[in-house]
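Chemist: please find the sequence and the predicted model below.
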Amino acid sequence: MSRNPRQRKVRGRSRVGERYEALVGPVAHGGHCVVRVPAGDPDDETATRVVFTRHTLPGEVVVVQITEGTDGDRFWRGDAVEVLEPSRDRVTPPCSFSGPDRCGGCDFQHVSLPAQRDLKLDVVREQMVRLARMSPEDPLLAGLVVEPVPGDVDGLRWRTRGRFVDLGDGRRGMRKFRSTDVIEVDDCLIESLEPASHTVHGVAFQVAPGGFWQVHPGAPEVLVDTVLEMLDPRAGEAVLDLYAGVGLFGRFLAERVGAEARLVAVEGNSTAAGLAKRNLSGLAKVRVSAGDVAGVLGREYDEPFDLVVLDPPREGARRAVVDQVVDRAPRAVAYVACDPAALARDVALFAERGYRLTALRAFDLFPMTHHVECVALLER
C-alpha cells in the first residue's frame, strides 16, 4: 500500500507492510479497533503489540497489514486487508471509495448503521469511565444510547460542508487516512445534495461563507432543544454563552430568560463574533465579546451567572475555562461536545470543583464516521 504518513522520529526497524492474522478486540476512540499481534521480542515470545486497526469490527478474524510502526513504538497502526471471519454487523460499503488505502473521510462504511451507533456508544462509555471516573453501572451510562437525528438518508447525504482537494478540470479528491496522498472522488456519498440551511425554529442566522455551522442538517435544532431542556432557563436568569459561534444557543436562551436578563456571549473568532452581534441584535442586555474564552473571562464579566452553555472546539474547554466558569457559580452548565474524550476530561475537572454530571445524551450527527456529539448537564 502507498503511504505517506506524518513525519515522526524513527524508533527502530520499520514494520510497515507486514501482515498478521489476528482476532479483533474492542473498538477504540478514533475509528479503529484494538488488535494485538506478536511483538517479535526475542526475549519474550509472548509479548504482543497493540495495532489500532481500521476497516474491521470487534470479534472478526482478519489479516492486518501494518501501515505505521517500528520496533520502538508503543503501538502500531494497520488496516484489515482481508476478512477471514466477518461480523454479522459487517455490510458492503455503500461508497466505492471506502476501504484500505482508499478515501480516509469515513471510518464505518463497512458497518451497519445501528452497529455504528453501538460502537460510538461503547467509546463514549469507555471515555466517561476512564477519564471522568464514572462507574460503568452509573444510570447515566447504563441508559445512554446514540440517537439518530433527522436530516440524513440512511446515514448518507448529510454533510453540508466538506474539504476537498482541487485536482483541476473540475475534478476533486479526498486524502487517504493520515496521508497527503489524494484519491479522486467524483461523488462523496455523505455530502449533502442541498445547501446548508441557517434557519432554526424560524429564526434566520447570518453565517460567514465557510464559517462554522453544524454540518448535519438536523443538528442545530436538536442541539438547541436539548440545551434548553437541560438548562430549563427561568425568567431573569443571567446567561454566559461560551464558544458562542454566531449566537445559535444565545439567541434562544435570551428569549427564554427575557428582555431584562443579562446574556454575555464570548467567541474566539472575530468574524463569528461580529455575526453573533447581528444575530443577537434587538435583544436587550446582550453583550458579545471577541477573544480567547479563557482570556476574556480572566479580564471581564467577573460576576455571578445562573446558566452557562459551553460549545468548545474538539480539544474541549480545559482547566483554565472550567475554573473560570465555576468561579461564576452557575446553577447549571450545558456542555456540547464533539469529542467524548475531551468531554470526559472536563467532566472530571468540574467534579473536582463540586459540579456533578446529572444528564447526558449522545447524537449521531456524523454517520459513517467515528465522531459523535454529546450534550452533558453539570449542576452544583
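Modeler: All right, it came through fine.

Chemist: contacts and neighbour counts: CA atoms only from here.
Modeler: Noted.

Chemist: what residues are up against Phe350?
Modeler: The neighbours of Phe350, taking CA atoms under 8 Å, 6 or more residues apart in numbering as the test, are 322, 326, 356, 378.

Chemist: comparison target below:
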Amino acid sequence: MTESPTLKLRLGAIAHGGHTVARHEGRVIFVRHGIPGELVTVRLTDSGENAKFWRADVVEVHEASEHRVPHFWEAADALRHRDPVGGAEFGHITLEHQRELKAAVAAEQLTRLGGMKAEDYNFPAVQAVAGQDDGLGWRTRMSYSVDAEGKLAMSGFRSNTLTAIDSMPLAHPAIERTGLYTMDFSGIERVEAAVSSSDDSTVLILLAESRPGAARKAARQFPEGVNVAAFSQQGGSAADGRGELQALTGRSWLQESVLGESFRITGEGFWQVHRAAATVLSERVMELTEPARGEQIADLYAGAGLFSLPLAKAVGPEGRVFSIEGAPGTHADAKNNLRELRQASVIRGRVERVLRQVARDAQLDAVVLDPPRAGIDKQVAAEVGSSGVSRICYVSCDPASFARDTARLTSRGYELAHMEIHDLYPHTHHMESIGLFVRR
C-alpha cells in the first residue's frame, strides 16, 4: 500500500466541522486532531491535484498548544491510531478550550453566513453543563457497526474502514455495563444502544439483522434486565417507517421523565443524546418562548413532544399547540405522550405544508423550531415569515445551518434578540444553540 504523503504545517484558525485551517504553497488544507497555533506533521488523507482543498490528520506534534492534553480514548487518538474512529475528535483539547473554539466557530458562521456584524452583536460564550467535569459518560444513545468478526466497531471521519472497539468513554455507564463489547454479533448489521436519561437501570438494545435468526441468538448474551428488540425488516427502522420493532426480551421502548412530565420513546424514536439535554433545552425553550394562557403555538419538528407537552400545559385548554412531525415512529410517540391534552393537535406531515394549513386556520402567536442538522429550508422559512408570529424560538444542533437560517429569518422581518450556546456534545465539535427571534 502506498504511504500517504506528509507535510509539516503551522495550524491556523478553527473551522466548522472540527478542523483547523492550514496552508501549503497556496493550497488550503483542513486538518483534524490539531489545535490552532500548533506546529505539526500531518498525513494527507485527501490530496487530489484538482481538489479545491486538501484534508489531513495530525500524526506528530512538534510545538504543542498549552491546551493540548492526552486523549482519553486510544481508538480516537490520531497520534496513536492511523485511522482514528469518529465521535471524540476534540478529545485532545481541554474542555474549557473546546468551548472557546466552539464559540469562535459560531461567531464566524453568524458573521459569514448569517450576515451579522461582530461590532453590532455580542456573540455568546458556550455554556458548560452542570455536573460534567470530565465530559465523559453523557451519551444516552449509541450506534455501532459490526465488523467481519462480529465485534462492535466504528469508523473514522470519511472512512469506510471499521475498527473494533472495547469501550466508548462518551457512552452512558449503563450502556458500558451491559458487556456488549465482548459479545458476538455475527449476522447483525447494526447495533443501537439507548438508556433512559431519567432511569439509569433501563437499557434498550436494538438489533438490525443481516442474517435471519441472528438477533435472537445475540439477545441471549445480554444479562437479565436488558431490553432487546430487533427490526423486522432488514435495514429497516421503526423511526423511518421502513420496519417494525419486535421485542425479544423485555420491551421495545424507554420511559423518560423531564421536569416532572413522562415521555414514552419507542425504539429509534428521536430523543436528545446528552443525558441532561432534554431538561436543559426544555427549561430554556419555555423561558424564552414565554407561552401565555390562551395562546396558539406551532411546535415544528416536534419529535416525541418534548416541547409540545409543557407548551400545551402552559397555554391551557383555552389555547392550542400544534405538534408537527414527519417521522411516523416519532409521531406515534408524540400522539401517545400528548393524548390527555385536548389543546394539543399532533399532526404528521411535511412541516411547510402542515404549517401553511395551520397558519391559515389559526392565529399563531409563536413558533418553536427544533429541526435536524440541515436546518429549515427556504420554504419553511417563508411559511414561518408569512405566519406573522411575534416570536420564534429556534433550537439548533449545527452552527452553520443556524447562521444560514438566521439570515433567512432576518430577511423576513425578524431580529435575533437572544442567543445562547450549550456544550451538549463534549469532546466533539458539535454544539447546541438556542435563538429567540422577534418580529421587528
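Modeler: Structure's in. What do you need? Just so we're clear, the structure is a prediction, and the values are computed from it rather than from any experiment.

Chemist: give me the TM-score for these two chains.
Modeler: Overlay of the two chains. TM-score (TM-score structural alignment, normalised by the length of the first structure): 0.90; 356 aligned residues with a CA RMSD of 1.6 Å.

Chemist: now do the same contact list for Arg175 of the first structure.
Modeler: 103-105, 165, 181-183.

Chemist: map it across to the second structure for me.
Modeler: Aligned by TM-score structural alignment, Arg175 of the first structure pairs with Ser155 of the second structure.

Chemist: name the element that match belongs to?
Modeler: strand 152-155 (DSSP states H and E).

Chemist: please apply the same query to Val325 of the first structure.
Modeler: Applying DSSP H and E as the criterion places Val325 of the first structure in helix 318-327.

Chemist: now Leu306 of the second structure
Modeler: If you go by DSSP H and E, Leu306 of the second structure is not part of any helix or strand.

Chemist: excluding sequence neighbours, find me the nearest residue to Pro217 of the first structure.
Modeler: Once flanking residues are discounted, Pro217 of the first structure sits nearest to Gly151: 5.2 Å by CA to CA, 6 or more residues apart in numbering.

Chemist: correct me, but that neighbour touches Glu221?
Modeler: No - counting by CA atoms under 8 Å, Gly151 of the first structure stays clear of Glu221, with 10.9 Å between them.

Chemist: would you mark the buried spots in stretch 346-358 of the second structure?
Modeler: For stretch 346-358 of the second structure, a neighbour-count test (16 or more other CA atoms under 10 Å) marks 346-348, 351-352, 354-356, 358 as buried.

Chemist: which strands and helices lie in contact with the host helix or strand of Glu192 of the second structure?
Modeler: Assessed by DSSP H and E, Glu192 of the second structure sits inside strand 188-196. Here strand 188-196 of the second structure touches strand 141-146, helix 173-176, strand 199-209, strand 253-258, going by 3 or more CA pairs under 8 Å, 6 or more residues apart in numbering; DSSP states H and E.

Chemist: got a list of what the counterpart of Arg353 of the first structure in the second structure touches?
Modeler: By TM-score structural alignment, Arg353 of the first structure lines up with Arg412 in the second structure. Going by CA under 8 Å, 6+ apart, Arg412 of the second structure touches 382, 385.

Chemist: show me where the stretch 151-300 of the second structure has its helices.
Modeler: 173-176, 214-219, 277-289 (DSSP state H, counting those that start in this stretch).

Chemist: where in the second structure does the lengthiest helix in the first structure fall?
Modeler: Using DSSP state H to define each element, the first structure has its longest helix at helix 113-130. Aligned by TM-score structural alignment, helix 113-130 of the first structure corresponds to residues 95-112 of the second structure.

Chemist: Arg139 of the second structure contacts Val273, doesn't it?
Modeler: Yes - contact between Arg139 of the second structure and Val273 holds when scored by CA under 8 Å: they sit 5.5 Å apart.

Chemist: between those two, which has more neighbouring residues?
Modeler: Arg139 (26 against 20; other CA atoms under 10 Å).

Chemist: what's the match for that one in the first structure?
Modeler: Aligned partner of Arg139 of the second structure by TM-score structural alignment: Arg159.

Chemist: how close does its match sit to Asp152 of the first structure?
Modeler: Distance from Arg159 of the first structure to Asp152 of the first structure, counting by CA to CA, to the nearest Å: 9 Å.

Chemist: between the two, what contacts are shared?
Modeler: With CA under 8 Å, 6+ apart, Arg159 of the first structure and Asp152 have common neighbours 216-217.

Chemist: in the stretch 301-440 of the second structure, which spans are helices?
Modeler: Secondary structure of the stretch 301-440 of the second structure by DSSP H, counting those that start in this stretch: the helices cover 308-315, 328-337, 351-361, 378-387, 399-410.
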